[in-house]
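# got a structure for you, letters missing:
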C-alpha cells in the first residue's frame, strides 16, 4: 500500500510489475485488486475469462439512489446489463444511425472552431485547448440525447449540467478510504459519497427537465418522420414499443487493430468494451483534423514542445496535470 504513495498509480504499478511480474495481487485494506500489466496476459484474460471478470466493483462514491444500478458502466453483468448493451448496439451506435447524425457532428465541430477563434481573439490570446474539446463533446452528447446544445452560453441549465457532471467525475475519481475499510462506509469520512451524490442528483434533476419537455413535445407532434434522437428511442423503449432488431453492430473496420493487440485499451475490451467506440472513431478524427487544419498553433510564453509540462493527474480519466494552453492563429492560407 505504501509503495503506491507519491507517484501516480499507473506509474507505481508499472514499477511494481517489473519486480513482481505481469500479474500482481494487491490488498489495500479489505479490497483485493488484481493488476494486469502485460498485453499477452490481457489477451488471455479477455479471450478466455471475460465472462468471469465482467462484473463491476461499485465504489462508495457511486452508491446512492439507483444511479449505480441504472448505469451501463456500473451495472453488474446479467440480464439488465445485457438489455442496456443491446439497446446501445442495436439502436444508438449502429452505422445507419451514426451516418444519419453526421450533420450534427459537423455542426458541433464547426461550433467548436468558432468558439476557439472567438476565445483566441484572432490569434492574440491563449486558450485552454481541452476545455473547447469538452464543450464540443458535451454539445454533441446534448444533441444526440436531447436535440439541443447543453453548453449554449445563454443557457443557464446547460452550464449547470456541465458543472455538476464535471464534479461527479472529479469526486468519483478520488481515492476513498471507505472503499478500503468497510467499517468507515457509514461515516463517509472524506465526504466523497455525499458530495458525489449531491451533484448526481442535481444533474439528474436537469436531465429530468429535458425528458419532461421532450415527452410533452412528443405528445403534441405524434410524428415519426423526423430523425429520432437517443431520448426518443429510450422513451419508446420505456413505453413498451420494444427495440427493433438491427443486424448492423460493431464493424471490425471501425476498431483500430491496436485494440485487438491489447497494447492500448482506451475503450476497454471484451464484453465491457465501450459501446460508443463507433461514435468516437468518427468524432475524434473530424475534431482534431479540423483544429489542425483551421489554425496554426503556438504554445504560450514562447515555449517549445520539448519544454511543455507532460505531468499527469488521475481521476476517472487520466489528464494532464497542467492543461494544454496554446494560441490558435486562424489559418489564412489557400
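Here it is on my side, so go on. This structure is a prediction, so every number in the text was calculated from the model and none was measured. Residues are numbered from 1 along each chain as shown.

# From now on I want contacts and neighbour counts done on CA atoms only, so please keep to that.
Noted.

# how close does residue 81 sit to residue 47?
Between residue 81 and residue 47 the computed distance is 20 Å (CA to CA, to the nearest Å).

# Look at the two and report which has more neighbours.
The neighbour count for residue 81 versus residue 47, taken as other CA atoms under 10 Å, is higher for residue 81 (19 against 12).

# chain center to the helix or strand where residue 329 lies, what's the gap?
Counting by DSSP states H and E, the element that carries residue 329 is strand 325-330. Relative to its chain's centre, strand 325-330 lies at 26 Å (CA atoms, centre = their mean, to the nearest Å).

# Ok, stretch 223-236 next?
23 Å.

# List the contacts of that stretch.
Residues from elsewhere that reach stretch 223-236, judged by CA atoms under 8 Å, 6 or more residues apart in numbering: 91-92, 100, 143-147, 211, 215, 242.

# Tell me where the stretch 1-150 of the chain has strands.
Assigned by DSSP state E, counting those that start in this stretch, the stretch 1-150 of the chain shows strands spanning 23-28, 31-36, 127-128.

# Among those, single out whichever gets nearest to residue 65.
Of all these, it is strand 31-36 that lies closest to residue 65, at 23.4 Å by CA to CA.

# Summarise which helices and strands that closest one is packed against.
With contacts taken as 3 or more CA pairs under 8 Å, 6 or more residues apart in numbering; DSSP states H and E, strand 31-36 sits against strand 23-28.

# Comparison target below:
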C-alpha cells in the first residue's frame, strides 16, 4: 500500500507540475508534453526514481550535517516552481527570507545559492579548489560540448592548456597592444555607420550595432577576417544565433533538474542548441579548411607578427603530444566567439539604456569625453584612462546588469562547507552576482544608476572585490576581461562623442522598457532603438571620418 500511495502521489505531482510549468513559461513548450504516452512514460520513470532515491536516502541517513536553509521542497519537483521566469530575481526574493547561503532542491539536483560578498568569497576563493567544476546544461550535453568546452569542462590538463592559449594569444598585454589598430579601425567603422544613420534620421538597434563591432574585433583576432557588416542580413543572423545559443543554454530546462529525461528534449533546448552551434561550427570548419590550403600553398615563411589564433591552434595541432584535436579547436573558437561578442554588446546596450533614462548622467559623461578628446575623430585605448566618469558608467552598468547573473554554475567535486553549512558532493553552486550588486547592505540606493559611487572608489571588477564580480573570480574568472575593458568603453565613446540620442517614435526616457530576458547572458527583453542626433563637435558627415 505504501508503494501504491507513493506512485499515486508522483502521478498527481507530475501532472500539477506540467500544468504549472506550461502556465508560467508557455514559450518554453516546444512539444505536446501532455500527450498520454509521453505523460505515462515520464510518470513511470519518475516513479522508479523516487522509489530508488527514497530507499537510498533511508539507508544512508544518520549523518549530522547542517544544510543551508531554504524553502520547503514539494515532492518530486522540489523547489522548481520557485525558479520562475527570471530565476535571478525570484531567488533574490527567497534570499531575503532564507539568508545569503540558501539551499534549493531542483528535482534531483541539490543546489546551493550564495547572495552576499562574504559567501561569494567562500565559493570563489576560499574553496575555489573544491568548487571549480561545472554543472553543464542539458543542451550542451546533447552534443558532448561540455566535455571539450573551456567554459563547461572541469579543471584538467586540457582546460589549463586552453586557458593558457587564450591568455597568451588573445588577452595578454602584448597581444592587446598588437591588435590595437584593428580595434580602432572597427570602432571607426561603427562611427561611420552612426553618421549614416544620423543623416537618414534612422533609429539604431544599439545591441546589433555593438555586436557587429565586437564580432569583427573578435573575428579578426581569431581568423584575421571580418565576419559582418552593418545592416547586413548575415550580421543579424550571427547575432540571432549567438543569442539563441545563450538562451537555450541558460533557460530553466526540466532535463537540467531530471537529467535522465534529457533524451526526450521536452522543451527543445537540445535541438535549438545543436542547430545554432552546427551552423557556427560549419563556418569555422570552412575557415579551417581554407587555412590548411593556404598553409600548403605558402612558398614564403609566415610573418610571425600577423599570426592569429587559428594559426597558433593549427601549429599546436601538429604536435603529436597535444590534446588539441579539431573538435577541441572548434569548441574553443565557439567559446571565444560567443563570449567575446554577446556579453560586450549586451553591456553597451544596458549602458545606453541607463544613460537615456538618466539624461543628466549622459550629459556628464559626454562633457568628460568632449573635454578629453575634443573634436578629434581618432581616439584610442590610452584616452580611456583619462575618462574616470566613463569608467564609472561601465562599472555601474555591470553592477546593475551583470552579463551572466549567476556566473557559470559551479559543482562541488567533494563535500565542502560554506561557513557552517554543508555542501554535498555534486551539488550545484550558484553565485547570484545580480543580487549582490543590488544588496542594500552593500550599496547605497542599490537600484539607482549612480556612476558617481565609483569615483574615487578602490572597488574594481578584477575579482578581488567580491561586492562587484561580474567576471567572476578565482581560477575560473573570465579570461576575456582585459579585452572587454578595451572594447566596451571604446564603443561607448564612439556612441557618445559626436551624437546626442533620442528614443524613436517620440518615446520618453521614463517609459523605457528595462525588462530582462534570462539566459546565460542577461539581455534586454526589448531591443533598444535610439536615433543619433548630430552634436556640434567632430566631423559633420561620414565622409570626414
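Nice, thanks for sending it over. Just so we're clear, the structure is a prediction, and the values are computed from it rather than from any experiment.

# picking up where we left off before, now the strand holding residue 329 of structure 1 on structure 2. Mean distance?
Compared with structure 2 after fitting, strand 325-330 of structure 1 has a mean deviation of 1.3 Å; criterion: mean CA distance after the TM-score superposition for structure 1.

# once the structures are aligned, where does that strand end up in structure 2?
With TM-score structural alignment applied, strand 325-330 of structure 1 matches the range 529-534 in structure 2.

# related to what we said a few turns ago, helices or strands up against the strand holding residue 329 of structure 1?
The contact analysis (3+ CA pairs under 8 Å, 6+ apart) places strand 325-330 of structure 1 against helix 102-120, strand 127-128, strand 295-299.

# Residue 30 of structure 1: which of the ones you listed is closest?
strand 127-128 (40.4 Å).

# Quick check: which helices or strands does the closest one pack against?
Packed against strand 127-128 of structure 1 by the contact rule (3+ CA pairs under 8 Å, 6+ apart) you find helix 102-120, strand 325-330.

# Pull the number of nearby residues for residue 12 of structure 2.
Residue 12 of structure 2 has 11 neighbours, counted by other CA under 10 Å.

# Residue 144 of structure 2 now?
Residues near residue 144 of structure 2, counting by other CA under 10 Å, number 11.

# Could you do residue 489 of structure 2 as well?
Around residue 489 of structure 2 there are 22 other residues, counting by other CA under 10 Å.

# Show me what it aligns to in structure 1.
By TM-score structural alignment, residue 489 of structure 2 lines up with residue 285 in structure 1.

# Am I right that that match sits in a helix?
Yes. Per DSSP: H, G, I helix; E, B strand; the rest coil, residue 285 of structure 1 lies within a helix segment.

# who's in contact with the match of strand 325-330 of structure 1?
Here stretch 529-534 of structure 2 has contacts from 194-195, 197-198, 201-206, 498-504, 540, using CA under 8 Å, 6+ apart.

# Just put the helices and strands packed on strand 325-330 of structure 1 in JSON lines and tack on mean neighbour count and distance to residue 278 of structure 1.
Shown next, in JSON lines, are these (neighbours: other CA atoms under 10 Å; distance: least, CA to CA, whole Å):
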{"stretch": "helix 102-120", "mean neighbour count": "18", "distance to residue 278 of structure 1": "12"}
{"stretch": "strand 127-128", "mean neighbour count": "18", "distance to residue 278 of structure 1": "27"}
{"stretch": "strand 295-299", "mean neighbour count": "16", "distance to residue 278 of structure 1": "27"}
